[in-house]
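> Next come a sequence and a model predicted from it.
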Amino acid sequence: MLFRTLFVVMNLITFTGTTEAAELVLKRAVLGTGGMGYFEYSAEVTGKEKLTLRARLDQVDDILKSMLILDPAGAGSATLPGKTGAEETFASLPFTSTDLVSMPALISALKGAEIKLAGPRKLEGRILSIQMEMPTAKVAEISMRTRVAVFSGSTIEQFILEEAEGLEFKDARMAQQVETALKALHTAQDRSSRDITIQLAEGGKRTVRVGYVTEAPVWKAAYRLTLPKPGEDSAKLQGWVVLENMTGNPWKDVAVTLSSASPVTFRQALYDPYYVSRPEIAPPVSRVALPRVDPGQNAMGQNVSQLRETAPQLELNKAIASSTTDAPSLQSARQYDEKASSTEARKGDFSQPQKSGNDSEENAAGASFILSQTVSAGSGESLTIPFVDIQLPSQAVTWYQGISRNPWSAMTIKNNGPTSLPAGSATIYEMTEAGPLFSGEAQFPLLPKDDFRLIGFGSDQKVIVDSQHDSTSAITSFKAIRGALHIESRLRQTTTYIIKNGASELRHLVIEQPRETDWQLVEPKADSATIAGPVYRLRLDINAGISKQFKVVMERQVIDAIEIGSLSSERIRALMAAPELDAETKARLAPVMDAARISDEAQAEVTRLEDQREGITTDQERIRENLNSAPQGSNLARLYSQKMVDQEKALDKLNLTLNKARDKLDAAAKTLTERVSSL
């Protein structure tokens, strides 16, 4: 007999034709520079429908954290298969995944289940046993066959499983378990994505939007700048965006908004199951004291195990995902017309570009640019499209930063547009009669609305800048304050720039002069300079074919405080030798120098006498040691005793002289203090 296909017919499960479910279509994308994007799908629905959102597995956490269901009929809900896969499903089923490999394995695992046979003969009962057997000669074409024994009422009947035309589980719960297992295996085979089922509320015909925030490649800005021609004061700026479709699904006529905001973002594993670790508590046990061992019998040694109580406390961060029906907060944007037809591709060259027609707006988080054209791109594809096309006030300049003798060719631009311009790269062109001429590349900085920026793009080989440095110091004043002589000096640093313009046209030069703490710009005047972080920016014009010197003077006031106790005649003499002091000032310092000299001499005398006394004291220690070691009453002992008497007399005389010297030093110090205070 030929082997016939076996169908498992599950009670309560029927396959009937249904109307085609509404499809979610990507309509809007808000791409940010912070590595996140907002993606919004829409569908036309009627009634209480279910929508399916296909998502990459690595995006499910973000979708669970941020998904919005914008349904005029009311709040909806979403379900999806668990991340643990089939293992968790089979843990609650009466069979394993390996039992679904073949029908004999499944029937063997479900012993006792009630089944109904459809043919070739009708049979009902509970599965009793299953046995593999060799076929007879009549069915030699079948290598092995399965004999199933069924208990029906009070009889046991058998059938060959391979000959059965149909088999039905009479227990609806068993049929549902088999279906659940098959679905779990199917889901486990898909390791890259998940289907999220969205259950909508009851309602009429309407448009439902489903949006979420997830990781997305940052969009990149690439600008094209034309240099202003001689006599002109504006430059053409055209910005192109480079973006990628990494959603896993193709885009077709998607309305794209570019956001320059940098919101706070983080990852949170909401799709992973988390369990709270609980302390283990031992069941209550009656603790009865053991009776004393009878010393007349053999002791039965029993170890009483101690109950150990463990209380592991592991903190688990709670995942809080708030939902709202308001518009997403990633970036505000104007409403778009879903029925609008896509705009035709614009024609034209860079020298006379068509207006982009893109809308832009400034908000608290940054700027947003709504592309006038819808975007179509296959999954994994990249594309570039203009997002800004404006004229900006500009001037060609030469920018010296002190890095090399040749300054940068640069241009100043002012953003007089409606929004800030995001950072990106810039390709610089010079418009000639033959067409655009490449001039260089630059990093385009973030340019806020109504602000200026300098953009350098190449070396100006026709201009050479050299510099010379000179430093001077001059005493400006001195005075006594709280027992100290305060000497005020002015430090001056002069940088002389020697500039040669070898070009045939005027150069607008911008020089960057480093700023240092406590140093002030005195030449040129500070109000003629601008500050750019750690530098001053100074501007001057250099006519064609000439050389010019430009001086920059920085000054700093320094106060040197000298305590009167450490004020020496040599220090005063050096101070009086300063060429910037006039004769009158030197005359005022002369009495101070005399007083300092007398004080120095008195201090030297006190130091000399103290050293002499120290020498006698040290010698006395040596004599005492010798006296202790000499025999008592000997001539040597009498000699050391006489020396000690002589040393004591010398010390008494020296102490009198030292006291007089100290008095003289105190008088000299007082005189010095008075003369310093009179300055």
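Nice, I can see it.
> drop to CA atoms for contacts and neighbour counts, all remaining ones
OK.
> Check the burial of the closest residue to W519 other than its chain neighbours by counting its neighbours.
The shortest distance from W519 to any non-neighbouring residue, by Cα to Cα, 6 or more residues apart in numbering, is to R556 (4.7 Å). Neighbourhood size, R556 [other Cα atoms under 10 Å]: 17.
> do F90 as well
17.
> I'd say it and T98 touch.
No - counting by Cα atoms under 8 Å, F90 sits too far from T98 to count as a contact (10.4 Å).
> three-state assignment of the residue nearest to W519?
Following DSSP: H, G, I helix; E, B strand; the rest coil, the label given to R556 is strand.
> residues in contact with it?
490-492, 518-520 (Cα atoms under 8 Å, 6 or more residues apart in numbering).
> Which parts of the stretch 51-200 of the chain are strands?
Secondary structure of the stretch 51-200 of the chain (DSSP state E, counting those that start in this stretch): strands located at 68-70, 77-79, 114-119, 123-133, 145-152, 155-160, 166-169, 193-199.
> Flag every buried residue along the second one.
By neighbour count on 16 or more other Cα atoms under 10 Å, the buried set for strand 77-79 is A78.
> go on, the third one?
Buried residues in strand 114-119, counted by 16+ other Cα under 10 Å: 114-118.
> put this beside the first:
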Amino acid sequence: MSDLPIRRVVLYKHGVGYFERETNLEGDQSLSLSFKQREVSDVLKSLTVLDLNGGIVSAVSYDSTTPIEQLLAEIALSIPDSGSLKGLLPQIKGARVSVKPAGGSAVQGTILGIDKTDARTEHGLEETHRLSLLTDAGDIRTFDLFDLELTLLDDGIKRDLDFYLRTQLASKKKDARTFTLFAQGEGKRTVRVSYVLEAPVWKATYRILLDEGEGSSPLIQGWAVVDNTSDEDWQDVSLTLVAGLPVSFTHDLYTPRYVRRPVVEVKETTGVLPPMAEAGVEDYEQAEMLTMGAFAEAAPAPRTAMMRKKLRGEGGGGYGGGGRKPESAVSSVQAQTRERQVGDLFEYGIDKPVTVRRNQSALVPILLKPFAGRSVLLYQKSARAENPIRCVEFENTTGLTLEGGPVTVLEQGSYVGEAMLDTLKPTEKRLVGYAVELAVRVLDNIDSHSDRVTRVTIRNGTLKTHYAEVQKTTYTFNSKSEKEQVVYLDHPRDDSHWKLVETAKPHETTENYWRFRFPLPPGTASKFVVQQQQTLFQSFGLADITDKQLAAWVSAKYLDKATEKALKEVLAQRQQVGRIEEKLSQLNDERNKIHAEQKRIRENLGALGDRASEKALRERFVATLDKQEDRLAKITEEEVKLRADRDEARERLNAALAKLEYDAPVLTEHAGS
């Protein structure tokens, strides 16, 4: 058990707890705390120690991570588990002690050793051990080892023995690490110690009570589930529960860190042989001087300014304080919490002390208040296609932030279902579903079709026809209930392109739904229609239009007369470019044929000999080649001119397309007449 009892516990929703201990002391004292090894880094990161009455805390020491063998390596002591006194005294041979045999006076001297002798008794020979002592008077005396009082007079050996025993004891507690706080001061004082450790999150759970009486508002009752997984009881502690998500992290401060230092090799010198004088020549060898740069002296670290916070009384300091008085509950049970907003955090402070035994959990009441709400139906096809869900239309009028958690719903004293409540700020509204309404069945019918083209735009050489895709959903609610009910209908809104048309205005819009609200009469079938549409378009590149496409657009009255005329000019320009491209293609085909023919003629020329009969054939081949070369030159000239004409026609086409802009609705036959 710690000599610093826990006085205050603050639990958070992100896996840590703030613990505050407090005790009274007088004069100089040391205080101890034990933690599990995995908790030490959190303690080192967050430990705060305050002497509230002017004293100081000179130091806080804690167990090292060094193995026990290494810790005891420098102490020349080893006490066996059996025969501890016989094993210890020979190891402190030469130590000054005071020996007081039974029935005798104390004698001071120096330990010589332990002697083992055999003594004859009525039971035969028995082995005995005697302590040999060199007294201060110079006598050597022996004493029965197990019939005396022995006091160590050597302070150094007493310190080593004390360290040895404490270290051995600590090693038996495999997972325990002890912190020792050294408090110095005069008179009676109060010391407060606080720290943050990993802790189970507290959980909220609620009860909603509907129809508790004629004209009464529904009630919400809240409980907090807290878990004490430590090895220490929380006895009459001040408990605070905080909702929020402050930043917290783990950081290893317990494991010693070492900086790798450079290794400087020692330059060894070998033994020196007697010199052998030789005949010399005048040659002087100069030794090379090695210089080392001076290390710049590190500047002293700046002293950290310690900011003293205003100390508050019980319930103050850190999160979880607050001076609000308990508020009266609606029922005969007094409210046991006080609430306070701390930035983005919200805390529930339990007014009365709480006791939670080690390795146990507890339910702590935190809320009992009326709220604005009623029982309604919610239909979401994705949740359940056949029936709506019965919900509590919950408006948080409690004035508190309600942390998320499970809800059990009771109606007229009977259990009717369960739900999950998201975190709710004051005045927020939420539909909390808790049961399936089997007395109402729902059918939905979806009709989807594409509507006519409503608008045509021309821009950047592209014509777009805009048309509407219409989706009409008819919901049929068949109610077998005997009373009128309120229905909320969640209709999916897949993306921002869909717009409602010829439909009642939604009661509200959520991230994924349009939410409609309407009454549902008893014992009848009711229909609700949701019609939505989105505008789509089809694109056509005007540089590639055909006579047939243009004629279709004109027939559908997509264009006015001026735009029709401009498009006909564009079509004429495009056709002119097409004719030039066709001529260029024909010339290219002709060139390829000539090249193939020339290749054949050259192969034939290579096969002819020097005979007179072959001379005429050779001349005819050569004449043909001359004509073909003339034609190839002509083709090149024609291509140059055609490419220039094509580029000019393309420029005129692009200029005409760039100037062409159009944006107008497509009128129906009735509107145009």
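That came through fine. Note that the coordinates shown come from a computational prediction; the quantities given were computed from them, not determined experimentally.
> rewinding a little: relative to T530 of structure 1, how far out is the residue nearest to W519 of structure 1?
19 Å (Cα to Cα, to the nearest Å).
> And for Q391 of structure 1?
25 Å.
> Looking at these two, which one has more neighbours?
When Q391 of structure 1 is set against T530 and neighbours are counted by other Cα under 10 Å, the residue ahead is Q391, at 18 against 13.
> returning to that earlier point: the strands of the stretch 51-200 of structure 1: which one's closest to F39 of structure 1?
Among the strands of the stretch 51-200 of structure 1, strand 68-70 comes nearest to F39 of structure 1, with 10.3 Å by Cα to Cα.
> Could you pull out the helices in structure 2 for me?
Counting by DSSP state H, residue ranges of the helices within structure 2 are 40-46, 68-71, 84-88, 155-172, 547-555, 561-607, 612-659, 669-672.
> Identify each buried residue in the longest strand seen in structure 2, please.
If you go by DSSP state E, structure 2 has its longest strand at strand 440-459. Neighbour counts over strand 440-459 of structure 2 (16+ other Cα under 10 Å) mark 440-442, 453-458 as buried.
> okay if I get the residues you listed as CSV plus distance to R177 of structure 2?
Converted to CSV, these look like this (distance: Cα to Cα, whole Å):
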residue, distance to R177 of structure 2
V440, 64
R441, 64
V442, 65
V453, 80
T454, 79
R455, 79
V456, 80
T457, 79
I458, 80
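> Would you point out the most distant pair within these?
Greatest spacing in these, by Cα to Cα: V440 and I458 (52.0 Å).
> how close does the equivalent of F249 of structure 2 over in structure 1 sit to K65 of structure 1?
Aligned against structure 1 by TM-score structural alignment, F249 of structure 2 finds its counterpart in F266. Per Cα to Cα, F266 of structure 1 is found 10 Å from K65 of structure 1.
> again with P448 of structure 1
32 Å.
> what do you get for S260 of structure 1?
Relative to K65 of structure 1, S260 of structure 1 is positioned 22 Å away (Cα to Cα).
> before we move on, the earlier item: of the strands of the stretch 51-200 of structure 1, flag the one that's most buried.
Most buried of the strands of the stretch 51-200 of structure 1 by mean neighbour count (mean count of other Cα atoms under 10 Å) is strand 68-70; its value is a mean of 23.
> Quick one: distance of that one to the chain centre.
A distance of 30 Å separates the centroid of the chain from that of strand 68-70 of structure 1, by Cα atoms, centre = their mean, to the nearest Å.
> Superpose on structure 2 and give me the mean offset of it.
On superposition with structure 2, the mean distance recorded for strand 68-70 of structure 1 (mean Cα distance after the TM-score superposition for structure 1) is 3.0 Å.
> Can you pull out the residues in contact with that strand?
75-76, 208-212, 323-325.
> Quick one: residues in contact with stretch 487-498 of structure 1.
Against stretch 487-498 of structure 1 from outside (Cα under 8 Å, 6+ apart): 465-479, 547-562.
> Could you list the buried residues of that stretch?
Applying 16+ other Cα under 10 Å to stretch 487-498 of structure 1 flags 487-489, 491-497 as buried.
> quick one on the thing from earlier: could I get the helices of structure 2 as a markdown table with mean neighbour count?
Output for those, formatted as a markdown table (neighbours: other Cα atoms under 10 Å):
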| stretch | mean neighbour count |
| --- | --- |
| helix 40-46 | 18 |
| helix 68-71 | 11 |
| helix 84-88 | 15 |
| helix 155-172 | 14 |
| helix 547-555 | 13 |
| helix 561-607 | 15 |
| helix 612-659 | 14 |
| helix 669-672 | 8 |
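> S375 of structure 2 is nearest to which of the ones you listed?
Proximity to S375 of structure 2 (Cα to Cα) singles out helix 40-46 among the helices of structure 2, at 47.4 Å.
> Can you give the contact residues for that closest one?
With Cα under 8 Å, 6+ apart, helix 40-46 of structure 2 has contacts from 177, 194-198, 250-254.
> Thought F387 was touching L371 of structure 1, still the case?
Yes - in this structure, L371 of structure 1 is within contact of F387 by Cα under 8 Å, at 6.3 Å.
> Look at those two and report which has more neighbours.
Using other Cα under 10 Å as the criterion, L371 of structure 1 and F387 rank with F387 on top: 25 against 21.
> The more buried one against V241, yeah?
Yes - counting by Cα under 8 Å, F387 of structure 1 touches V241, with 6.4 Å between them.
> Tell me how far F457 of structure 1 lies from V535 of structure 1.
The value you get for F457 of structure 1 to V535 of structure 1, if Cα to Cα is used, is 20 Å.
> re earlier: for the contacts of strand 68-70 of structure 1, pick the one with the most neighbours.
Per-residue neighbour counts (other Cα under 10 Å) across the contacts of strand 68-70 of structure 1 peak at G211, which has 22 neighbours.
> Map that one across to structure 2 for me.
Aligning on TM-score structural alignment places G211 of structure 1 opposite S194 in structure 2.
> quick one: contacts for that match?
Residues near S194 of structure 2 by Cα under 8 Å, 6+ apart: 18-21, 46-49.
> repeat that for 6 Å
Contacts for S194 of structure 2 were tallied using Cα atoms under 6 Å, 6 or more residues apart in numbering; they are 19-20, 47-48.
> show me the contacts for the residue nearest to S132 of structure 2 when sequence neighbours are not counted.
Leaving out its chain neighbours, the residue that sits closest to S132 of structure 2 by Cα to Cα, 6+ apart is T142, at 4.5 Å. By Cα under 6 Å, 6+ apart, T142 of structure 2 lies in contact with 130-132.
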